[in-house]
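Colleague: Below: sequence and its predicted model.
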Amino acid sequence: MTTVEAAPLPPWVADNADGTYRNPVLHADWSDPDVIRVSDDFYLVASSFHRVPGLPILHSRDLVNWSIIGHALNRLEPEEAFRAPRHGCGVWAPAIRHHDGRYWIFYPDPDRGVFVVTATDPAGPWSRSHLLKPGRGLIDPCPLWDDDGSAYLVHAWAKSRAGFNNKLTCHRMSQDGTALLDAGRYVVDGDALPGYRTLEGPKFYRRDGWYWIFAPAGGVAHGWQSVFRSRHVFGPYEDRVVLAQGDTPVNGPHQGAWVTTARGQDWFLHFQDKGAYGRVVHLQPMRWVDGWPELGEPAGQPVLSYAKPDVAAGPLAAPATGDDFAGPGLGPQWAWAGNPQPGWWCLDPGRGLRLPCVLSDAAGDLRQLPNLLGQRLPAERFRATTTLRLTAALAGARAGLAVVGHSYAWIGLERTADGTALVHRAARAGESEVDAAVAQPLAGESVGVGVEVGPGGECRFLAAVGPEPLRPVGPPFTATARHWVGATLGLFATAPPAAGPGGAAEVGPLHVTGADT
């Protein structure tokens, strides 16, 4: 009898397979999560900032096991503005709702205003974005369709663009979500609340005759989650802190969504800022006591492990990471650092992913390279490996596997006047790239490369020539975050303009496993 070997588990699985789960339920940079339930399905949307495609959509049946089902934005606008990476810009915290038979996502571009996209299927296709309210500094929008047929929109403010923050503004909105009907007014002024700073990320709800605004304050790294309630949509609102770090290692905890299962259980998802790993997503039990929500256990503190939601059991799942590049397209985990251009990639049957060496003035700085094909770091500990080959490249062309944030490092191949060499290079924040290990000339053009990532974002880059096993190359490198996002695990192929056209990297299947696999 033939024995079938089980597929390796993803680097991080939150389901303990015993009726409990561990936090974070998503140990990757699914920042600013908002979640809804439609029938027995849960859908999560996250901010994506400068990454393309934007507005990733995740699906779950139990709030613990998640998979990526698509994106709501294929490109970022204006087209020319996002041809190069615009770190810290693009798509900030969105809100997703299901209303009138459609799915709606309201999202901000802090430099342009608040936009709306809609779809009849959350997997897409999604409509072209509609500019609901132009302006700088408008962030974190969330709609509310009330029982009496009226509609509203609440949003926060970014001090970097508007010159102020710590306030929440509410507008009347048309039922079709295409226009705001008034100039809006402040409904919560954080400056008038003792100890409040950086109030943002509001989510708008209605329950038992009360209007509820869930909103964090205090900043992403050291803040807390508050809830505001009022009998009237425009206030006055009273407040209560409902979730804080307490005695746990979960700093923040910040900005998320209240969702109720089909059986009436209440849950709250929020993020925790984990530096190089980005904003990872936690799931908290929620209950109502004396007219207010209580989150976590004991009340007001995040749980590290808990009984799963009372819903039908499903298979263990986690967002995709590795990719066999067998087609017909790239896996949904991938995103570019800028709007992709024709010819940046193709899938070559039997040979994997082909990345042409795109000529770029940013060839010497991966932080500015638009054709960096990347994904989120998928766990605190993991190992990523692949093979690389440079074909017909002129001197200066290079390709590799990288970990990119404010600092970055990569391992791969570079074509020199003497042939192809295995190189390992790194750049500290604000500094230029330098050699991290001595270049090794290659007789052939193919090499195995990899990276092992451990606690604290410590990376060890790996390489193997020919049949040799992968071995560490150079000193350890500590990954760092970028503007509002975690570090990126990326692939690239590029050359300086002086190198002239020609050349490509052939990338074999990317395997991403737990670090001890």
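Modeller: Yep, it's here.

Colleague: from here on, contacts and neighbour counts on C-alpha atoms
Modeller: OK.

Colleague: Helices along this structure, start to end?
Modeller: According to DSSP state H, the chain carries its helices in the segments 159-162.

Colleague: Next up, the contacts around Pro125.
Modeller: Listed by CA atoms under 8 Å, 6 or more residues apart in numbering, the contact set of Pro125 reads 72, 119.

Colleague: From Val25, how far off is Pro56?
Modeller: Pro56 sits 16 Å away from Val25, going by CA to CA, to the nearest Å.

Colleague: can you check Ser47 too?
Modeller: 17 Å.

Colleague: which of these two has more neighbours?
Modeller: Taking other CA atoms under 10 Å, Ser47 and Val25 do not tie; Ser47 has more neighbours (27 against 23).

Colleague: check contacts around the more buried one.
Modeller: 30-33, 54-56, 91-94.

Colleague: cool, and Arg287?
Modeller: By CA under 8 Å, 6+ apart, the contact list for Arg287 reads 265-267, 293-295.

Colleague: Ok, Asn165 next?
Modeller: By CA under 8 Å, 6+ apart, the neighbours of Asn165 are 156-159, 198-200.

Colleague: Just the buried ones among those residues, please.
Modeller: 156-158, 198-200 (16 or more other CA atoms under 10 Å).

Colleague: one more structure, for comparison:
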Amino acid sequence: MKYFKSTTVALAIAFTTMAEVVAQNKNQTLKEEIGIADNGNGTFSNPILHSDYSDPDAIRVGDDYYMTASSFNCIPGLPILHSKDLVNWTLVNYALPKLEPSEVFSKAQHGGGVWAPCIRYHNNEFYIFYPDPDYGIFVVKTTDPLGKWSKPMLIKEGKGLIDPTPLWDEDGKIYLTYAFAGSRAGIKSLLAVCTLEKETLQANQDDVIIIDGHEGETTIEGPKFYKRNGYYYIFAPAGGVPTGWQTVLRSKNVWGPYEKRKVMDQGNTPINGPHQGAWVTTQTGEDWFLHFQDKGAYGRIVHLQPMQWKKDWPIIGEPYGKEIGKPVLTYKKPNVGKSNFPVTPLTVSDEFDKPQLGLQWQWHANPQVYWGFPSTMGYYTLYCQPTPENATNLFDVPNLLLQKFPDEVFTATTKMTFNARFDGEQTGLVILGLDYTYLKVSQKDGKLFLSQVTCQNADKKGTETESKSKALQSNTFYLRVNVTKGAVCTFEYSENGTNFETFGKPFTAKEGKWIGAKIGFVALREGKINDAGNVLIDWIKFTK
């Protein structure tokens, strides 16, 4: 009996130890994945998305959570992300296949296009209200967020109108709050409210200013409209993107006057300027807040904060004062009524073996059909397009196939086959922002050469510099970039996929115009021809 008892204890210890080893191995595997926030033990670590999903807004519909974000000039636009637990997100669709006016956005319009959107669900329909600061406020809608969305409808015309949020009130009235972009409107740090027509959603001319942020709330913007316990609430960041805080306004009357309170700031954390986002309530009644943090070259990455109410005022994050919170770094996952949802990193690697382009890819303008084609033959084909006449450098080139940086540290390796038909045609792997660099493969005298091209201040018509070139023996090659903390990029190449050599100089990536740095492919030529060369992109793999 004593032997049986000791054996049982020994087996229990062994199984416990084995379980701990399995858990440790699982957690280690998760840490090695790209962009994983789920720690695999019931907790998560911020950011939940170390990727540029700027100005996030989110809702819950039943057991599903949906998020959208700014997309600016990148197309397709208005990304739709889905989650079951607010921590693991998957990019599932886009609401905007192209930008209007189509002719204007056939060219790269950096910093234009879709600014901070708002997603809402009302009467069995999904709505996204979004601003284009050069035209006004638009709406798209659908009954299926994974399906096709309606064409954009302009509901409030006006240059400089941004950050719209609707509120359907209990009495049937619809209100809209919004802000102003000083670069277009000539005024800023103001929030306004107007009403919308019930059937058409067209804005009425009854706008009322509800706060002038020049007194204590400099650069107040990004309002999100809610109602709770008879109070109208407007969540709005202030103080500027890199250094600001979260302010909340409340009033019993939709037109005001509104009280205000700072409910979250950086505190003693490394999370600078916690900026605009979304309040979401789970199935179990927990309140959470999603927001972004500006992280330079990595863009505006997404964080998730617990939220609590105290005397009808919210406190976001970890309380550290009577009325204010600070961002959490690691915290227990939201209680959504269920558990054991799979850990799902964003899809970033691509085998290019499907008859449609992966959702992680975007262009810098409305695409033309002949820029490139997917196929079931195991590769994506990019065709060498003429460099635009007005292009000083790659910053002005629309046909760049790009995706967001997926994490703080990563390695991206790609296999490409370049079928150049004429001298001067080129392709390559590019890191693009206000500065850029790329490993360029070009044809000269019928042969292929590898070089590194770099441009500083590309947005200000900076000129390119090019390294010494190296002859390649084959038109199939492998290019690699290693990105370390601080967005420092180093490059390698290989002609057999096994032996890689360092090439070129290290490069520190820089953010783009309101977006993070991006990684992807280029295929260009000088002048138009009736049979341009192409590059077959076999695959790209992202690893830690």
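Modeller: Noted; the coordinates are in hand. Bear in mind that the values here come from a model prediction, so they are computed numbers and not experimental data.

Colleague: Need the TM-score from the superposition.
Modeller: TM-score of the superposed chains, computed with TM-score structural alignment, normalised by the length of the first structure, equals 0.95; 506 aligned residues with a CA RMSD of 1.6 Å.

Colleague: hang on, the earlier thing: the buried ones among the contacts of Asn165 of the first structure in strands, which ones?
Modeller: 156-157 (DSSP state E).

Colleague: wait, which of the buried ones among the contacts of Asn165 of the first structure is closest to Pro8 of the first structure?
Modeller: Nearest to Pro8 of the first structure among those: Glu200, at 39.7 Å, using CA to CA.

Colleague: what's the counterpart of the closest one in the second structure?
Modeller: Aligned counterpart of Glu200 of the first structure in the second structure: Glu221 (TM-score structural alignment).

Colleague: before we move on, what about Ala119 of the first structure?
Modeller: Using TM-score structural alignment, Ala119 of the first structure lines up with Thr142 in the second structure.

Colleague: correct me, but its match touches Phe126?
Modeller: Yes. Thr142 of the second structure is in contact with Phe126 according to CA atoms under 8 Å; the separation is 5.3 Å.

Colleague: re the thing from before, wait, what's in contact with the match of Glu200 of the first structure?
Modeller: 163, 178-180, 189-191, 236-238.

Colleague: make it 6 Å
Modeller: 179, 236-237 (CA atoms under 6 Å, 6 or more residues apart in numbering).

Colleague: What segments of the stretch 401-517 of the first structure are strands?
Modeller: 408-416, 419-427, 434-441, 446-454, 458-465, 471-472, 477-478, 488-495, 504-507, 511-513 (DSSP state E, counting those that start in this stretch).

Colleague: Just put those strands in TSV and tack on distance to His282 of the first structure and mean neighbour count.
Modeller: Shown next, in TSV, are the strands of the stretch 401-517 of the first structure (distance: least, CA to CA, whole Å; neighbours: other CA atoms under 10 Å):
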stretch	distance to His282 of the first structure	mean neighbour count
strand 408-416	27	26
strand 419-427	32	22
strand 434-441	36	15
strand 446-454	20	24
strand 458-465	23	21
strand 471-472	33	16
strand 477-478	24	20
strand 488-495	21	27
strand 504-507	34	26
strand 511-513	22	20
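
Colleague: To Gly364 of the first structure, which of those strands lies closest?
Modeller: Closest to Gly364 of the first structure of the strands of the stretch 401-517 of the first structure, according to CA to CA: strand 488-495, at 8.3 Å.

Colleague: That closest one maps to which residues in the second structure?
Modeller: So strand 488-495 of the first structure sits over residues 518-525 in the second structure, by TM-score structural alignment.

Colleague: mean deviation of the matching stretch from the first structure?
Modeller: Aligned to the first structure and superposed, stretch 518-525 of the second structure gives a mean residue distance of 1.0 Å (mean CA distance after the TM-score superposition for the first structure).

Colleague: what's next to that stretch, contact-wise?
Modeller: 384-386, 400-405, 424-432.

Colleague: do that again at 8 Å, thanks
Modeller: If you take CA under 8 Å, 6+ apart as the criterion, stretch 518-525 of the second structure is touched by 382-387, 399-405, 424-433, 534-535.
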